[in-house]
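Engineer: My questions concern the predicted model and sequence given below.
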Amino acid sequence: MAWEDRTPFEAIEYQFGLKENDVRKIMRNELKPSSFKMWRKRVSGRKTKHLSLRVKGINIFKSKNQ
């Protein structure tokens, strides 16, 4: 979910109880250093990774399991 650009960190926290910093630590440990740097560059400041920065009115998909 963290790798996907449109999944906000808040959804990850809601579903798995992991805060953004926890997700970063997991990604740092699981990815190659170059992949982690590429991911951090891609998601830092990205409006879709934070609900508060998203444009209002975007419908967010929720799994039936939530």
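Structural biologist: All right, it came through fine. Numbering: from 1, shown residues only.
Engineer: hey, let's count contacts and neighbours off CA atoms from now on
Structural biologist: Will do.
Engineer: What's the separation between Trp39 and Lys47?
Structural biologist: 14 Å (C-alpha to C-alpha, to the nearest Å).
Engineer: between the two, which one's more packed in?
Structural biologist: Trp39 (19 against 15; other C-alpha atoms under 10 Å).
Engineer: What count of nearby residues applies to Met27?
Structural biologist: 19.
Engineer: List the buried residues for the strand or helix carrying it?
Structural biologist: In this assignment (DSSP states H and E), Met27 forms part of helix 20-30. Judged by neighbour count (16 or more other C-alpha atoms under 10 Å), helix 20-30 contains these buried residues: Glu20, Val23, Arg24, Met27, Arg28.
Engineer: next up, a second structure to put side by side with the first:
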Amino acid sequence: MKLPELEQATIDRVVEMAWEDRTPFEAIEIQFGLSEKDVIKIMRREMKESSFKMWRKRVTQRQTKHLKTRDFVAGRFKSDNQKT
């Protein structure tokens, strides 16, 4: 599947949200229409290989990156740039 054409500012925001521990992939999907697989592709493309590997390791160990595995409904922080 081909990624949609995105402006650099949008890509930067997606990368920023993906790095945030408490921003779930579902929030990125709602705001930008990108699935978790799309976000992973963007992160792989935009980051150095070592940074991508470090990010993937962090993400797979975080319960907060997926709404289904969270043990709370709302976090303590919500970015002003985040719609959900």
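Structural biologist: Structure received. The structure presented is a predicted model; accordingly, all values stated were derived computationally and were not measured.
Engineer: ok so, going back, give me the mean distance between the following helix or strand past the helix holding Met27 of the first structure and the second structure.
Structural biologist: Scanning forward in sequence from helix 20-30 of the first structure by DSSP H and E, the next helix or strand is helix 33-43. Here the mean offset of helix 33-43 of the first structure against the second structure after fitting is 0.2 Å, by mean C-alpha distance after the TM-score superposition for the first structure.
Engineer: What is the corresponding segment of the second structure for helix 33-43 of the first structure?
Structural biologist: Alignment of helix 33-43 of the first structure against the second structure: residues 49-59, by TM-score structural alignment.
Engineer: which residues are in contact with the matching stretch?
Structural biologist: By C-alpha atoms under 8 Å, 6 or more residues apart in numbering, the residues outside stretch 49-59 of the second structure that reach it are Trp19, Asp21, Met43, Arg44, Lys65.
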